[in-house]
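Asks: I need the structure of the sequence given here:
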Amino acid sequence: MNPSLNPTPSRQPAPATIARLLFDSAQRFAGHAAIEENGMRLDYADLPDQALQVTRGLMALGIQAGDRVGLWAPNSREWILAALGIHCAGAVLVPVNTRMKGVEAADVLARSGCRVLFVQQRFLEVDYPALLAPHRPATLEHLVVFDGAGALPAHDLSYSQFLRGAATIEKLTAERRALCIGPEAVCDLLFTSGTTGKPKGVMSAHGQNLRAFGEYVRVLGLGPGDRYLIVNPFFHAFGYKAGWLTCLIAGATILPHAVFDAEAVFERIARERVTVLPGAPTLYLSLLAHPRLASTDLSSLRVAVTGSASIPPSLIERMRNQLGFSVVTTAYGLTECGGLATLCDPQDAAEVIAGTSGRPLPGTEVSIRDPENRTLTQGETGEICLRGFHIMQGYFQDPAATAEAIDADGWLHTGDVGRLDPAGNLVITDRLKDMYIVGGFNCYPAEIEAALLGHPAIAQVAVIGVADARMGEVGCACVVLRQGQQLDEQALIGWSRERMANYKVPRQVRFFSALPLNPSNKVAKNDLRAVVAGA
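Replies: Below is the predicted model of the structure:
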């Protein structure tokens, strides 16, 4: 472990629950803005009262410690306050993906047993309560509607009505509830993306989240005065835990951003003096490709965090030189480990930051294993397995799936493929599910994507496996060209044949003006497969 990643002793123990973090941060960072949104500024000193108002409202509705409470809304100040209020009530936060349809959201709410749902009235022309109504589970007792207008069904409340109900519960009663929570208590239930079967609810606890992201804060050097633009959605660990929860640990100012748009992000960076901007590589590629790059004031930018198996070192250098980041690093995690497992030292060379995801957090381990669950040696490629304090408590009410994911020795089997380099950095090769087989050879798309990004005409690329009568499967490269560049299918295939093994060379090339992205700004490969199959 590089000395810069070693834990340093603190004069007082860090808060071990989100409720205690809330009270601690209010004292330590009083006078600093906790949240700024649409010209409204909420000071850290005032944050506990605002959050406890939500806690009191939930207690007035009969919510007990351990009850599940859903949250279906875009990034906003209300999302954060609702989440903190849920945490302080000792309840379990269940974020719902804003891209879900009514039946999908209802499935998550029913299987988690949510009694209350905070929900946005309308977002991106979607009426969420109306979307849910035909599928609403009987276990969902109340909707609390942000920006609700008009009459609501019985037992449902506008947010202002909900807050009025808080007056029936004494503030001291809510504080006592908040301070009774232990670090091992489950604080959230995040549902996985459900690539195989239905999404599964991942249970993680207060203490493990704060310990992991306390390390994240320390390595990145975040602190009061940082202004953190959170484009990643709050329903995802990157926007929630590596986003606003991280800000509360550091005393940084949270700048929620509901919908990614390069123009709007550019304007906010300049106008609001953004210093921290994490995101998927596609976010930075979009900014670098923006026609106003040279004329926009990006001088406030300081910290960038990204993660992917296919980042060219040139992107890291461009982020430093053209976007002005002095701290650029990569990380790796998944929902089942709270969103963070390894972290790269920002002082490492661009090749290390681009080509690896860094080393395990202190108190955690990474092991590369073969299909028989045997440990592989350094440099060998296999399944990435994790063990340590940050591993989930399990899948909610699904012991069989939990036992399948976490073996008897406590190793979480991630389904990701990778290896460890001589310095102990994790190199991600790919997702097991994205691997395809060409003539008996395993092909890992991320490895091929990294090679293709070396072509001077290519801005972005995603590789997928497609059916082939002779080979079983072959690779298809889905390409976005740099502005003003030209390239055709045969030229790229020829270029590839000179630079990679024949079985890795894409047999097909499709050109796109933009690749489809999921809400986390990662390429939506299932959407690409559907487009290519239908072409």
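Asks: Going by C-alpha atoms from here, please, whenever you check contacts or count neighbours.
Replies: Fine.
Asks: mind checking how far A166 is from V145?
Replies: Using C-alpha to C-alpha, to the nearest Å, A166 is found at 15 Å from V145.
Asks: Could you check which of the two has the larger neighbour count?
Replies: V145 (25 against 21; other C-alpha atoms under 10 Å).
Asks: Can you name the next helix or strand after the host helix or strand of the more buried one?
Replies: Under the criterion of DSSP states H and E, V145 resides in strand 142-146. As assigned by DSSP H and E, the chain's next helix or strand after strand 142-146 is strand 157-158.
Asks: one more to line up against the first:
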Amino acid sequence: MTSISYVQGPGDTPRLGVTIGEALAETARRHPDREALVVRETGERFTYAAFDRAVDDVAAGLLALGMRRGDRIGIWSPNNAEWAILQFASARAGIILVTINPAYRTAELEYVLNDVQCRALVLARTFKSSDYVAMLDSIPPDRLPHLERRFVIGVPAESAADLPAGMTPFATIAAAATPASRTTLATLRADLQFDDPINIQFTSGTTGAPKGATLSHHNILNNGYFVGRGIGLRDGEKICIPVPLYHCFGMVMGNLAAITHGATMVYPAAGFDALATLTAVAEERCAHLYGVPTMFIAMLEHPGFEEFDLSSLRGGIMAGTSCPIEVMRRVMNRMHMPEITICYGMTETSPVSFQSATDDTPERRVATVGRIHPHLEVKVIDAEGRIVKRGERGELCTRGYSVMLGYWGNAAKTAEAIDAAGWMHTGDLGVIDEEGYCTIVGRSKDVVIRGGENIYPREVEEFLFTHPRIASVAVFGIADAKWGEVPCAWVKPNPGETLTPAEVVGFCEGRIAHYKIPRIVRIVEEFPMTVTGKIQKFIMREMMEREAGG
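Replies: Got it, this is the predicted structure:
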């Protein structure tokens, strides 16, 4: 056994050397009559043959409408059939899918679309309190100079006149397909390479402001495949996917795991709903269920929990943030999920690097994030870049097929994150024990993880700085029993100005995603500072947690 904190995953199972489009086509050839996708909210059900045809139609339609290999198309929507179809159609046509958080508001949407120069956007009409069509329509076209087409989900073709100028129903994409575009698609399918970029996901990663992590077919298809192997996914089983598709958890660990194993994707609702998820598991007889700890807690605490037959479950994934041991035991026992696994990773690594085994003890599953994934390497280094001994903490660095191609259009930030030897510096602090299990002990960057959603304080701070009466602001996370962490803000007004916490929160509402809005705001005259003038967020965090009762 090596004494240094370096581990590498087994390579006895070969990686998949195909594109996402071809992986789907192969599964459809093998299992044409098996269900590929079930969307509970709308009642839509697709066999693999039907799903593959729908993907072909949309891919050919996009080409007929002028989209080309390497163009970017955004999707801004909660979970639905169109989301899944576009994921695979864009991949089949070589068009790069830009996944946009449905909680984003206009400022964030505008930034994303312009940063990667999206030529088209697919968006939901509404979801909960979000009116996506109105938000997009409120942005003057001259501020989105690259955006040529806007397709709206959930609008019948005959209702196109009800949409604002420049927007058309999603159904018009497939309807636009022509014999010529289908011929072009067939040629493309033979020409696309699995190392081509195919997905951009926005993350602040380890180096500050939001950047587009660019992922290839090979990155995410293989990660989904090995995650599926990690949960013991069997041919023909169903995965209940209540987690959002815009994130790797849904689109990679869910959708791509399913299609690479001939399994069925089950979407219980557009967004997470405990009752809808329990109903979907029971009625569809799902074998696996995904979620962050808060989702599992919500299901366990649902008043009708005992009414649902969950005996079909045996495993799944819990990820996003740490899980209390008692919650893990309740999930394993009361939800019939003895084989549930824990996953760890980051968007820039496609995402999973570590995963617990289906037979690890409950203690292992909550105290660690498991062991290294196949075909990957991880080392733990000190501040000077030297590998530390087993049992010592340091920064986790990942190398292998899963490491992103880079941040879109940002070579400098890519070089900061990925060194010359190909190591992705995660910014997470970890410890690897003698048996190869990894424990995450902190973050070198102050990322706040609220119920599985990453909140990057600098991004929120920069937004708050646009308030005309704010002179300085510091955002940080404090512990929360429900969400794991919630964002807090200390705000210093301009000299002579007054400001209330309610005004700060009101400034955020409708302009940034709800989960980024500080839960607690304190108006202050000064911040605790080091002698060199750096704000000491750890002191502020300790003060706020003491006031909140620990």
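Asks: any idea which helix is longest in structure 2?
Replies: helix 48-64 (DSSP state H).
Asks: okay, the helix or strand following that one sits on what stretch of structure 1?
Replies: Moving toward the C-terminus from helix 48-64 of structure 2, the next helix or strand (DSSP H and E) is strand 72-76. Across structure 1, the stretch matching strand 72-76 of structure 2 (TM-score structural alignment) is residues 68-72.
Asks: Touching, F260 of structure 1 and I230? I think so.
Replies: No. With contact defined as C-alpha atoms under 8 Å, F260 of structure 1 does not reach I230; the gap is 9.7 Å.
Asks: what number of residues lie near A175 of structure 2?
Replies: 15.
Asks: Which residue is the nearest non-sequential neighbour of it?
Replies: Spatial nearest neighbour of A175 of structure 2, excluding adjacent residues (C-alpha to C-alpha, 6 or more residues apart in numbering): G61 at 6.6 Å.
Asks: show me the contacts for the residue mapped onto that neighbour from structure 1.
Replies: Under the alignment (TM-score structural alignment), G61 of structure 2 maps onto G57 of structure 1. Counting by C-alpha atoms under 8 Å, 6 or more residues apart in numbering, G57 of structure 1 makes contact with F162, L163, R164, G165, A166, A167, I169.
Asks: does the first one really touch V144, like I thought?
Replies: Yes. The criterion here is C-alpha under 8 Å, and F162 of structure 1 meets it with V144 at 6.8 Å.
Asks: So which of these two has more stuff around it?
Replies: The neighbour comparison of F162 of structure 1 against V144 (other C-alpha under 10 Å) goes to V144, with 25 against 21.
Asks: Pretty sure that one sits against Q121.
Replies: No. If you go by C-alpha under 8 Å, V144 of structure 1 and Q121 don't touch, sitting 9.5 Å apart.
Asks: hmm, back to that, so F260 and I230 of structure 1 - more neighbours on which side?
Replies: More crowded of F260 of structure 1 and I230, by other C-alpha under 10 Å: I230, with 25 against 16.
Asks: any idea how far that one is from L245 of structure 1?
Replies: From I230 of structure 1 to L245 of structure 1 the distance is 11 Å (C-alpha to C-alpha).
Asks: Could you do L124 of structure 1 as well?
Replies: 25 Å.
Asks: Tell me which of these two has more neighbours.
Replies: Taking other C-alpha under 10 Å, L124 of structure 1 and L245 do not tie; L245 has more neighbours (25 against 10).
Asks: P324 of structure 2: how many residues sit nearby?
Replies: 12.
Asks: May I ask which helix or strand encompasses the residue nearest to it when sequence neighbours are not counted?
Replies: Nearest residue to P324 of structure 2, sequence neighbours excluded (C-alpha to C-alpha, 6+ apart): V366, at 6.6 Å. Element membership of V366 of structure 2 [criterion: DSSP H and E] is helix 362-367.
Asks: so how far does the very next helix or strand once past that helix sit from its counterpart in structure 1?
Replies: Using DSSP H and E, the helix or strand that follows helix 362-367 of structure 2 towards the C-terminus is strand 371-372. Strand 371-372 of structure 2 differs from its equivalent in structure 1 by a mean of 1.6 Å after superposition (mean C-alpha distance after the TM-score superposition for structure 1).
Asks: Specify, as a residue range, where strand 371-372 of structure 2 falls in structure 1.
Replies: Going by TM-score structural alignment, strand 371-372 of structure 2 sits over residues 359-360 in structure 1.
Asks: what's in contact with that stretch?
Replies: Residues contacting stretch 359-360 of structure 1 (C-alpha under 8 Å, 6+ apart): M1, A341, T342, L343, C344, V366, G424, N425, L426.
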